[in-house]
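Q: Provided below are the primary sequence and the corresponding predicted coordinates.
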Amino acid sequence: MLAKLTFILAAGVVGAACVSAAYAAQPTNVSSQAGTEYVGALEAQARAQWREDISHIATPAEGCFHATYPSVVWERTACKAAIPRVMPTPRWRNFGAAQNAGNGNDYTLHSSTLITKAVGSFPTVTGVTSESGVGVAAYGGGGILGANEYSLQINSSFDDTTSACKSHSGCTVWQQYVYAPDYEVDGEAAVFMQYWLIGYGGSSCPSGFGSDGAGDCYKNSAAATAPDVPATQLANVKLTGTVSSGGNDTVVFTNGTQAYSSSGKDSVLYLATVWKVAEWNVVGNAGGSMAKFNSGSSITAKLAVTNGSTSAPSCVANSGSTGESNNLNLGSCSTGSGSTPYIQFTESN
């Protein structure tokens, strides 16, 4: 996806889950779960717990995998090359309009210890009846535009350097965990990681990386194929990003009873050695675009991390790294401690 104005878009336990009677119970009081399906309260709770569990189970190898509720076994699936429909754009150096979230005007979670996992969710979503991706003039109106065109992003900062920069002066690394509808073809969403070497400079990028023409290099991991999920169902989705020094980094997208993941080597950027800042939001789908929600929308965003600490992290304003945005206004940010420290904020219009 876009870097603060750049864009491209830019867990292993193996065994079957046992389903208790509570999982199968269907009380007469029913509530809406996902789409047009209605399930009982206990079943909805069981599915939510499964989505939490599967996001913490490591995939057995590098590549793409899929799991279906109630199983906690990752099954290998074919990967696709995540070739973006929208090419990178030059980084813009100014923050976006202060009233809109994204493009720098974001909250980020700051940890004093290294992050190994970040989980993004939307605990409360109210009033969302429609969303559309729209172009932003500063980026030439680019992006994947139209109804239900948005992306979910967990992003690192681009203030850290690792050996992936190969001693290039001023070079920093930036890694994105992404779910993007219609990213390569219409009707299919891509779940992948995007890797950046910001300010790499020079006349050529490392093997396998492309150039954005502004001194930055980027490439995508292999992508797992997932369904397009309408923005009205954001309360039912979750995105997880993990790192493993000397192992694989993984992105996991869950929705309802399905989970999709893609894993790639941490040695692409060595993010595991420096990851202490994370950003999470729903924003435009590539090219610096904006996710425009209907008036009256309110979305609560929560980003929880595993970082070897139980202390509450810091929530820092105006510190996001993505160039995409939405048309919502940021409220205040709160933090929480415990086994998975978190930040949480509501954005609305």
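A: Cool, got the structure. Numbering: from 1, shown residues only.
Q: okay, CA-based contacts and neighbour counts for the rest of this
A: Will do.
Q: for V178, helix, strand, or coil?
A: strand (DSSP: H, G, I helix; E, B strand; the rest coil).
Q: OK, contacts around it?
A: 9-10, 151-154, 190-194, 239, 251 (Cα atoms under 8 Å, 6 or more residues apart in numbering).
Q: take a look at this one as well, against the first:
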Amino acid sequence: MLDATTQAQRPANAPADHPRIRMGKVGVLLANLGTPDDYSYWPMRRYLNEFLSDQRVIDYPAWKWQPLLQLIILTKRPFSSGAAYKSIWNHDKGESPLMTITKDQTAKMTEALKEKFGDQVLVDFCMRYGNPSTKSKVRQMVEAGCDRILFFPLYPHYAGATSATANDQFFRALMEETWQPASRTVPAYFDHPTYIEALAQSVERAYGGFRTRPDILVCSYHGMPERYLQQGDPYHCQCIKTTRLLRERLGWNESEITSTFQSRFGPEEWLKPYTVDHVAELAKEGKKNVAVIAPAFSADCIETLEEINEEIRESFEEAGGEEFAYIPCLNDDAAHIQALSTVVEENLKGWLSPL
């Protein structure tokens, strides 16, 4: 988390009445999608309203979409989404699992980057939707003396509805700064060797603990409308490449692993095959033992803990499947932290060098 111990000083040769300022630090701001503050109706409604009003997420014209969203969707969906969040909520800490995991990732990234760069780097996190907001964390970093900020969306794969909207919000925050820090954004790392290695290790660890080897590993990625792919979004291609690189690292043949897409929303055709349907088809084809992993998520959240481990599992079992195993996201696993810190180090070149 942020450490504002940098002493405020007057710039060299400045008059005595010049305000003291902090400078010289580099901020690393990790960003994830976001989470409601609570699973009750109004916190859920506020969160869903911010999320579903983002034109990067739902790109329909506002005059058409907003009446539907405000009058119909947001009167009902907070109840169903709230129930889903309640089923996975970290009741001990009063927060969602995504919040808990992101805090743990930030703490471990702070340790890892301190080993590399000493006290030159300040690490914190923000959420695109909900709290803590991107704007508030940029302000805190500037106040703490960060004159350079590396903004790191924790999405291995680039998509307009994830990486781009997170970057958009970062740039909006910079617009409100009188003295803007120099800034960089971290690109997608879907094919980075350390990320693929961390994924492979998680699969090998999980498979080592299974009584029976799964018939197939399903790599379930978050979906998007097919239209976005046709418009030039690279997400689909990056997902397919991740699966291929993972298969090659594991030394498997193509029949042992597949790519699917989940979380379909609305009436449009989305990227296929749909995970919820495909696992049922696998069961009917005689593949009674499957494992599912979610490579596009850096932390377990509602889409993995509830959708995969409950809804998609149920679809598989109702179709005759017998053994369904969900392999958790990389979360704060040591290999994942090493991968993320390596990506940060590469993107800090020219600003900082390791000690």
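A: Now that the structure is in, tell me what you want to look at. For clarity, every value in this text was computed on a predicted model and none was experimentally measured.
Q: care to give me the TM-score?
A: The TM-score (TM-score structural alignment, normalised by the length of structure 1) is 0.27; 158 aligned residues with a Cα RMSD of 6.6 Å.
Q: thinking again about what came up before, so which of the contacts of V178 of structure 1 wins on neighbours?
A: L9 (36 neighbours; other Cα atoms under 10 Å).
Q: ok, T242 of structure 1 to Q344 of structure 1 distance?
A: Distance of T242 of structure 1 to Q344 of structure 1, given as Cα to Cα, to the nearest Å: 19 Å.
Q: returning to what we had before: now the contacts of V178 of structure 1 as JSON lines including secondary structure?
A: Shown next, in JSON lines, are the contacts of V178 of structure 1 (three-state DSSP):
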{"residue": "L9", "secondary structure": "coil"}
{"residue": "A10", "secondary structure": "coil"}
{"residue": "S151", "secondary structure": "strand"}
{"residue": "L152", "secondary structure": "strand"}
{"residue": "Q153", "secondary structure": "strand"}
{"residue": "I154", "secondary structure": "strand"}
{"residue": "A190", "secondary structure": "strand"}
{"residue": "V191", "secondary structure": "strand"}
{"residue": "F192", "secondary structure": "strand"}
{"residue": "M193", "secondary structure": "strand"}
{"residue": "Q194", "secondary structure": "strand"}
{"residue": "L239", "secondary structure": "strand"}
{"residue": "V251", "secondary structure": "strand"}
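Q: would you list the residues you listed in JSON lines and tack on distance to H66 of structure 1?
A: What follows is the contacts of V178 of structure 1, written out as JSON lines (distance: Cα to Cα, whole Å):
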{"residue": "L9", "distance to H66 of structure 1": "22"}
{"residue": "A10", "distance to H66 of structure 1": "23"}
{"residue": "S151", "distance to H66 of structure 1": "20"}
{"residue": "L152", "distance to H66 of structure 1": "19"}
{"residue": "Q153", "distance to H66 of structure 1": "20"}
{"residue": "I154", "distance to H66 of structure 1": "20"}
{"residue": "A190", "distance to H66 of structure 1": "13"}
{"residue": "V191", "distance to H66 of structure 1": "11"}
{"residue": "F192", "distance to H66 of structure 1": "13"}
{"residue": "M193", "distance to H66 of structure 1": "16"}
{"residue": "Q194", "distance to H66 of structure 1": "20"}
{"residue": "L239", "distance to H66 of structure 1": "14"}
{"residue": "V251", "distance to H66 of structure 1": "12"}
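Q: With respect to C315 of structure 1, which of those is nearest?
A: The nearest member of the contacts of V178 of structure 1 to C315 of structure 1, counting by Cα to Cα, is I154 at 14.9 Å.
Q: which residue sits closest to the closest one, ignoring its sequence neighbours?
A: W280 (4.6 Å; Cα to Cα, 6 or more residues apart in numbering).
Q: residue contacts, the one you found?
A: T108, G120, L152, Q153, I154, N155, A301, K302, L303.
Q: count of residues packed around T194 of structure 2?
A: By the criterion of other Cα under 10 Å, T194 of structure 2 has 20 neighbours.
Q: Tell me who's in contact with the nearest residue to it once chain neighbours are set aside.
A: Nearest residue to T194 of structure 2, sequence neighbours excluded (Cα to Cα, 6+ apart): A339, at 4.8 Å. Contacts here follow Cα under 8 Å, 6+ apart; on that basis A339 of structure 2 touches T194, Y195, A198.
Q: Filter those down to the ones in helices?
A: T194, Y195, A198 (DSSP state H).
Q: of the residues you listed, closest to P153 of structure 2?
A: Y195 (14.5 Å).
Q: For the residue nearest to T194 of structure 2, identify the helix or strand it belongs to.
A: helix 334-347 (DSSP states H and E).
Q: Give me the buried positions along that helix.
A: Neighbour counts over helix 334-347 of structure 2 (16 or more other Cα atoms under 10 Å) mark A335, H336, I337, Q338, A339, L340, S341, T342, V343, V344, E345, N347 as buried.
Q: quick check, nearest of the residues you listed to R148 of structure 2?
A: The closest of the buried residues of helix 334-347 of structure 2, once distances to R148 of structure 2 are taken by Cα to Cα, is N347, at 12.1 Å.
Q: mind checking how far that closest one is from M127 of structure 2?
A: 21 Å.
Q: export the contacts of A339 of structure 2 to JSON lines and tack on distance to Y47 of structure 2?
A: Below are the contacts of A339 of structure 2 laid out as JSON lines (distance: Cα to Cα, whole Å):
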{"residue": "T194", "distance to Y47 of structure 2": "33"}
{"residue": "Y195", "distance to Y47 of structure 2": "30"}
{"residue": "A198", "distance to Y47 of structure 2": "31"}
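Q: List just the nearest of the residues you listed to F152 of structure 2.
A: Y195 (14.7 Å).
Q: Spell out which helix or strand contains the residue nearest to T185 of structure 2 when sequence neighbours are not counted, please.
A: Leaving aside its chain neighbours, T185 of structure 2 sits nearest to F151 (4.7 Å; criterion: Cα to Cα, 6+ apart). For F151 of structure 2, the element it lies in under DSSP H and E is strand 146-153.
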